[in-house]
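Enquirer: sequence first, then the predicted structure:
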Amino acid sequence: MFARVGRTQPSFGPRFRGESRPDVRRGPRVGFGRPSGFSSCHPVRARGARESATIAARVQRELVFRIRFGVPPSGVSQKVETQSDAVEVFVLMTLYGADLARIQAAAFGDLAERAAPELIALLKASSIPVRRVYDVGCGAGVTTRALVEAGFDTIAVEPSPHLLAIARTAAPAATFLEVSAYDLELRPCEAVLAIGEVLTYHAPDVDADERVRTFFRTVARALAPGGRLVFDLIDADGPPLDAKSWRSEEAWAILWETREDRAAARLTRSIETFCREADGRYRRTTETHPVKLFREADVRAWLTDAGFDVHTARAYGAVPLAPRRVAYVATRTASAPSSTS
């Protein structure tokens, strides 16, 4: 998930100013401030060609928020009537498609890399021997690889098939499941990790609070007494998170804009990627990630109700988290209901 970026990159850079669209022959020179359009991965078939880009952008915005994280459709086809013509738009919808997954693996694994030793130390300090660990939202497999190398029986969970393919290469000895956190059937275990804002991805029409509460109860049933659930969320309170930023390498560029809705306790991340193809042109893709914010007091109460003792921090050991991120270490109490499987 793009949330695994961790620290914010440098502010909006001059390299991208003043450009309204990418120059596909010379490289990914782009800018913010225009409606999100469609790339070659979002083909538009229309007789009213002039209207197609505007309609496509509108349809994309309407459809993206109907997607439930973990079960993205392969595509959605919708006809839109205009004054002059009927335009058929086909939108390929996904979170962490092939291009963003590639960039995530190449450039945004720093939090996972730095936090992995701290997480392993935390698991080894548990009051019970830790054998089986779930790495929920494993992304490109950075934490998964570290867990395997530390000797844990590691089950890596990731809804994006593109990220999962990268993770399989990074940690071939792990067991992999292509499923979302909320559809996961947990086996008895001693630890569950969800590192990098994994539990924040929720469409606006979903009861995110109830989903997360249910996840906590599911984990509590699977964990042995003394087992741990470790994760991080973005707090609903604190300095504004609105931002624009970018990052690039020779073969790719990525731009993202974060918009916060305080009243709804939500973020929207609009992401554009540009990846160089064999002929030197750049393929453009866009993704919109809906993110839910949570208040620490609420999360603590949900964990306590599920049967956990809770400790919170703004870091994993010596590794600080980005602003407004809260790390939760929840230890299952003996009174929590156990899994019967």
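Expert: Everything's here; your move.
Enquirer: CA atoms for contacts and neighbours, from now on please.
Expert: Fine.
Enquirer: contacts only, for the nearest residue to residue 292 once chain neighbours are set aside.
Expert: Excluding the flanking residues, the one nearest residue 292 by C-alpha to C-alpha, 6 or more residues apart in numbering is residue 266, at 4.6 Å. By C-alpha atoms under 8 Å, 6 or more residues apart in numbering, residue 266 lies in contact with 260, 290, 291, 292, 293.
Enquirer: in this structure residue 104 contacts residue 142, no?
Expert: No. Using C-alpha atoms under 8 Å as the test, residue 104 is too far from residue 142 to be in contact (11.0 Å).
Enquirer: where along the stretch 101-250 of the chain do the helices fall?
Expert: 110-124, 142-149, 161-170, 208-222 (DSSP state H, counting those that start in this stretch).
Enquirer: among the ones you listed, which is the most enclosed?
Expert: Ranked by mean neighbour count under mean count of other C-alpha atoms under 10 Å, the helices of the stretch 101-250 of the chain are led by helix 142-149, which reaches a mean of 23.
Enquirer: and it, how far out from the chain middle?
Expert: Averaging C-alpha positions (C-alpha atoms, centre = their mean, to the nearest Å) puts helix 142-149 19 Å from its chain's average.
Enquirer: let's bring in a second one:
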Amino acid sequence: MNKWYKEDLAFIHNDGFRDFALKSAPGILEIFAQNKIHDGLVVDLGCGSGLWAQELIKADYHVLGVDISESMINIARTRVPDAEFRIDSLFKTDIPLCNAVTSISECISYLFDADSDRHLVQLFWRIYNALTAGGVFIFDIAEKGQVAPGTTTKGFTEGEGWIVLVEKSEDREQKTLTRRITSFRKIGEHYRRSDEVHQVRLYEATTIASELCDIGFQVETTRSYGQYVLPKGHVAFIARKPGS
């Protein structure tokens, strides 16, 4: 479980990449309210460092957060002691009866331990069966077209005591985006380097919506969570289980 988002990258992500979770939170809470979900358990798959979990606890929900990264979970447990966190694969973890399931910032797209679309459909079924009647499943995915064919993009982000370099390339045939990530974090007087390679499955929104509908969800797609517009090449889904 320590292969991805190891200690330094987890620290950097928590310190410098908070916007997606925090700016998405008000819009997702509004979706809950629109669906009359004002309390109860929310299962957050790919919970990261617990930023969204913290907002849920503030809004008086119960939270179970699941993430494959031990380092991310360690941060989350410190940040949100009132929530429950589990180090596990979101594709394999047991999902208890709940009022809502979330998976934000393209967590479902990551190919950390799932290598086929079949795993995604199986997850959709497990979420549907775990949700109470009228419950909602809210998530977003990455789409094709992130990087121009045959090209590689490079960029960097820096913060206090760290810098992260990211090289991205896209394989249109395999429908994957590869991110090669090199991070440097200051430890004492020196900087420590760590390297990770992340692969993301690039989906088509119409395919995902069709799969959700086939299971029984009522599906809506959106390019924003409330006032927060998603980054280019991302689409969100609001999948509601009928019955309430």
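Expert: Thanks, I have it. Quantities reported herein were computed from a predicted structural model and do not represent experimental measurements.
Enquirer: picking that back up, looking at the second structure, name the residue matched to the residue nearest to residue 292 of the first structure.
Expert: Counting by TM-score structural alignment, residue 266 of the first structure corresponds to residue 176 in the second structure.
Enquirer: likewise for residue 322 of the first structure?
Expert: Residue 322 of the first structure maps onto residue 231 in the second structure, by TM-score structural alignment.
Enquirer: which ones are touching that match?
Expert: With C-alpha under 8 Å, 6+ apart, residue 231 of the second structure has no contacts at all.
Enquirer: give me the secondary structure label for it.
Expert: coil (DSSP: H, G, I helix; E, B strand; the rest coil).
Enquirer: go on, residue 297 of the first structure?
Expert: The assignment at residue 297 of the first structure comes out as helix when based on three-state DSSP.
Enquirer: gap between it and residue 237 of the first structure?
Expert: Distance of residue 297 of the first structure to residue 237 of the first structure, given as C-alpha to C-alpha, to the nearest Å: 11 Å.
Enquirer: nearest spatial neighbour of the aligned partner of residue 218 of the first structure in the second structure, chain-adjacent residues omitted?
Expert: Aligned by TM-score structural alignment, residue 218 of the first structure pairs with residue 126 of the second structure. Closest residue in space to residue 126 of the second structure, ignoring its immediate chain neighbours: residue 95 at 7.3 Å, by C-alpha to C-alpha, 6+ apart.
Enquirer: contacting residues around the one you found?
Expert: Residue 95 of the second structure touches 43, 126, 127, 130, counting by C-alpha under 8 Å, 6+ apart.
Enquirer: I figured the third one hits residue 100, correct?
Expert: If I follow you right, that is residue 127 of the second structure. No. Between residue 127 of the second structure and residue 100 there is no contact under C-alpha under 8 Å: 9.1 Å.
Enquirer: any residues in contact with both of these two?
Expert: By C-alpha under 8 Å, 6+ apart, the residues touching both residue 127 of the second structure and residue 100 are residue 137.
Enquirer: how near is residue 197 of the first structure to residue 138 of the first structure?
Expert: On the measure of C-alpha to C-alpha, residue 197 of the first structure and residue 138 of the first structure end up 11 Å apart.
Enquirer: that older thread, now render the helices of the stretch 101-250 of the first structure as CSV, adding distance to residue 57 of the first structure.
Expert: Formatted as CSV, these follow (distance: least, C-alpha to C-alpha, whole Å):
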stretch, distance to residue 57 of the first structure
helix 110-124, 33
helix 142-149, 34
helix 161-170, 24
helix 208-222, 26
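Enquirer: of these, which is nearest residue 233 of the first structure?
Expert: Smallest distance to residue 233 of the first structure across the helices of the stretch 101-250 of the first structure (C-alpha to C-alpha): 11.0 Å, for helix 208-222.
Enquirer: so which of the helices of the stretch 101-250 of the first structure is nearest residue 307 of the first structure?
Expert: Residue 307 of the first structure lies closest to helix 208-222 among the helices of the stretch 101-250 of the first structure, at 6.6 Å (C-alpha to C-alpha).
Enquirer: what about residue 197 and residue 138 of the first structure, which has more around it?
Expert: Ranked by neighbour count (other C-alpha atoms under 10 Å), residue 197 of the first structure and residue 138 place residue 138 first, with 29 against 24.
Enquirer: counterpart of the more buried one over in the second structure?
Expert: Match for residue 138 of the first structure (TM-score structural alignment): residue 47.
Enquirer: does its match really touch residue 63, like I thought?
Expert: No. Here residue 47 of the second structure lies out of contact with residue 63, judged by C-alpha under 8 Å, at a distance of 10.1 Å.
Enquirer: shared neighbours, those two?
Expert: Contacts common to residue 47 of the second structure and residue 63, judged by C-alpha under 8 Å, 6+ apart, are residue 53.
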